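[1] Predicted model, plus sequence, below.
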Amino acid sequence: MGSFREKNGKLEYRFSFKDPYGKVIRKSVTGYSEEECLGKYEAFMKSVASPVSEKSDGTTIPMLLKEVLNNDFNKNYIQESTYSLYLGILEIIESGSLKTTPITDVTGDSLEQFLMSLTDCYADSVIQKVHRHLKATMDTAVERKIIKSNPMNASDFRRPKSSKKTLDVKAFTKEEHKLFMTVLEEYKVPRGRNNYKKQILIEIYSGLRMGEINALTPECIDFKNNVIHVRSTISHGIENRAYVKDGAKTYEGSREVPISKKLKPILEQALEEMTDNQLGFIFYDNNKDDVISTKQVNNFFRRVVAKAGLPMRGQHALRHTFATRCIEAGVSAEVLRKWLGHKNIHITLDTYADVFNSLHNESIERFETRLKVKETLFEYVAA
């Protein structure tokens, strides 16, 4: 029970109660008599009693997650590329032990066991996404009063880490870069297959994402101002369908990237060889009468890498190679951020931390060389 006290000419009844999640809440009601205060107290307690029934209607985590995803997609809160990515996460959840278990029967232990089952199969980035969607779905179940509390919010619930080694997409070293360019130039494309050499050269000389390159139109190439206007990209949609997304990957992705002397003749040749297509793209798959996906170029890139005898890596290594050569040439992190279309400079610094760090010794040597020159001049003048 609570206690009474006088307050501003009225009686105040102060009491404590536990909410449905076990948290102790303190509250007070006021009236002109004890009977009035106790009446308000009883009415309040009746209003908060058993707000969550936890009566199972058979709803499972995958069912609720799919409903939320469909709702967000239909209301344009997420785009097709994001929706497709999230459906992939949904498939992972559906493939496990949580597929048929009603949410009311899901426990913290069962959630941890499911996440642990992923540690040998998926990278840590995937497990993070699965964990995030599971937590959000359980929170939704609480909001809808299907369950009283989310066990994933407990202080001792921790996401397990993947046991798979994280594979970094590394840039080409200077020696690898030279070898790759030689093999690319000499590589003979089989008859009837698409030639993606120019897209690869554009990426290595501009740092554009491959989806951005495949979405270029002649209007994007501004030789007057010597820049490429990046305004759209080829993205992955439902069932891995490649489609044109207006706007770049991020807000910062819409940008102007300078055209270097190495890049200009490649763009000029690409414009000359451009064929008519319904979308007006510089690069287009005439064999399929469709846009060119990043996967198509990546398969071509891998064949060239294998021909060169280089360690296998993804085509995104070309973008990292561009950035690495820029850093080695003294391009500042902020300028590089704008060229690459990174959201903030921290992404640039974190992604290429090793490259920036590797230049410290060279910078010290240049500094010491500069000091020696000054000392020599001073000594000569003094003499």
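    Nice, thanks for sending it over.
[2] C-alpha only now, for contacts and for neighbours.
    Will do.
[3] what about the strands in this protein?
    Here the chain has its strands, by DSSP state E, at 3-7, 10-18, 24-31, 221-222, 227-230, 232-236, 242-246, 255-258.
[4] Put this next to the first one:
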Amino acid sequence: MAKRRGKGEGCISKRKDKNGKVVGWCAVTTGGINPKTGKTKQVLLYGKTREEVQEKLIKALAEKQAGVFVEPSKLKVGDWLDKWLNDRMKNHLRPTTWDSYKYLIDTHIKPAICNLQLKNLTSTHPHDLYNAKIAGGRSDGAGGLSSRTVRYIHTVIHAALKQAVREGLLAQNVVDNVVIPKQHKKEMRVLTREETERFLTAIENDRLYAAFLLDLTSGLRVGELLALRWKDVDLKEGIIHVRRGLVKIRNQEGETKTKTAFHEPKSKQGKRDIPIPEDVVKELRAHRARQNQEKLLLGQEYQDNDLVFCTVDGKPIEPRNFTRTFHRMIKKAGIPHANLHALRHTYATRLLEANEHPKVVQELLGHSQISMTLDTYSHVGMDLKRKAAEKLAGLVKEKAW
């Protein structure tokens, strides 16, 4: 009795046209996983003769045994990246993440390797791509990309190729062993106490004074600040409830390329409650009174979105416009080289300098892990280090001479 073939060992049969004429031979074996069904895919191997097909089948089975089998395909890298992003990841990524992936693929990855057949991709290709981007990869031609951006490009390529391996389109992920650029830690900008006073003086008559003051005393991210609703603010208890953020996403249908949208935080730690000082509560009350006056003046033209900080007609403030206002005020205050994120950094730094426990600071900032907080604010003053050293005073007995 003939031995029955095992699953995946393949079978060979004749290929016939519609008239029943034999036009070739075909072998069937198994390949990767079908992403839609979750089941193993069938792979067809064609040839003019039985011997030709049998040779292909034997080779395929040997490659599968060795873990290097790749399904026959002329699929190009660019086509696979599009398919992976649109068909595999569209429903699994936040809109902002999907947009950033698409930008990196269209702007930096596809122009370099889109026409290369996926099965011919080697570790040399991404390695050369990373080096080229570091040397001069900015889309505006003004120099190279940061190591952080190149690492992000690597993350996208690695994820796309990992799925290709799972589906049997590649034998291995060729970027697994590619050396990626080290990420250089940017020097963090924290406002000094004197700069903080100058900044607050410069903005005291600005319509958005309360927004900058709250940012400085709560450590909110810009998107969280601009998405804040009055129902998220407990003025009686002096607590801010962070429940969402304002983001820019690609506009798929409208006339403009991008649009603003509100989204929940990325992690559960992002949803948090932040106590604020009493003087900030007072300023928020005054801000709300001024906002109510704007509503009365505009009447029905005012778009009431319950936003704490909005345009004069109630619409969400574009993050870019808010940043421009900040830079204008920083210049007015005579403070050099500071971006809007410096307010959040200043908030966290002052807490740590006041000996607040890092775990509390992590929760207030909405960091997913305490290691992120400790790493980000490892700069916190030499004075704290000296105080730590002074705790050991008297541990070593004075030597008698």
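    Cool, the structure landed. Keep in mind the model is a prediction, meaning the values are calculated, not measured.
[5] would you list every one of the helices in the stretch 251-400 of structure 2?
    Remark: helices assigned in the stretch 251-400 of structure 2 by DSSP state H, counting those that start in this stretch are 278-298, 319-333, 341-353, 358-365, 370-376, 382-390.
[6] In structure 1, what stretch matches the fourth one?
    This points to helix 358-365 of structure 2. The aligned range for helix 358-365 of structure 2 in structure 1 is 333-340, by TM-score structural alignment.
[7] which other residues reach the matching stretch?
    For stretch 333-340 of structure 1, the external contacting residues (C-alpha atoms under 8 Å, 6 or more residues apart in numbering) are 207-208, 252-253, 255-258, 323, 326-327, 343-345, 348-349.
[8] quick one: it to chain centroid distance?
    Centroid displacement of stretch 333-340 of structure 1 relative to its chain, using C-alpha atoms, centre = their mean, to the nearest Å, is 18 Å.
[9] That one: which residues count as buried?
    Ala333, Leu336, Arg337, Lys338, Trp339, Leu340 (16 or more other C-alpha atoms under 10 Å).
[10] Any chance of those residues in a markdown table with distance to Asp289 of structure 1 as columns?
    Listed next are the buried residues of stretch 333-340 of structure 1 as a markdown table, based on distance: C-alpha to C-alpha, whole Å:
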| residue | distance to Asp289 of structure 1 |
| --- | --- |
| Ala333 | 40 |
| Leu336 | 35 |
| Arg337 | 35 |
| Lys338 | 33 |
| Trp339 | 31 |
| Leu340 | 30 |
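[11] so His345 of structure 2 makes contact with Val190?
    Yes - in this structure His345 of structure 2 lies within contact range of Val190 using C-alpha atoms under 8 Å: 5.8 Å.
[12] And the strands of structure 1: which comes nearest Gln269 of structure 1?
    For Gln269 of structure 1, the closest of the strands of structure 1 is strand 221-222, at 12.2 Å, according to C-alpha to C-alpha.
[13] To what extent does that closest one diverge from structure 2 after superposition?
    Its aligned residues in structure 2 lie a mean 1.2 Å from strand 221-222 of structure 1 after superposition (mean C-alpha distance after the TM-score superposition for structure 1).
[14] State the span of structure 2 onto which that strand is aligned.
    So strand 221-222 of structure 1 sits over residues 233-234 in structure 2, by TM-score structural alignment.
[15] now swap in stretch 302-311 of structure 1 and tell me
    So stretch 302-311 of structure 1 is aligned with residues 327-336, judged by TM-score structural alignment.
[16] ok so, going back, JSON lines for the helices of the stretch 251-400 of structure 2, including distance to Ile105 of structure 2?
    Formatted as JSON lines, the helices of the stretch 251-400 of structure 2 follow (distance: least, C-alpha to C-alpha, whole Å):
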{"stretch": "helix 278-298", "distance to Ile105 of structure 2": "43"}
{"stretch": "helix 319-333", "distance to Ile105 of structure 2": "24"}
{"stretch": "helix 341-353", "distance to Ile105 of structure 2": "27"}
{"stretch": "helix 358-365", "distance to Ile105 of structure 2": "31"}
{"stretch": "helix 370-376", "distance to Ile105 of structure 2": "28"}
{"stretch": "helix 382-390", "distance to Ile105 of structure 2": "43"}
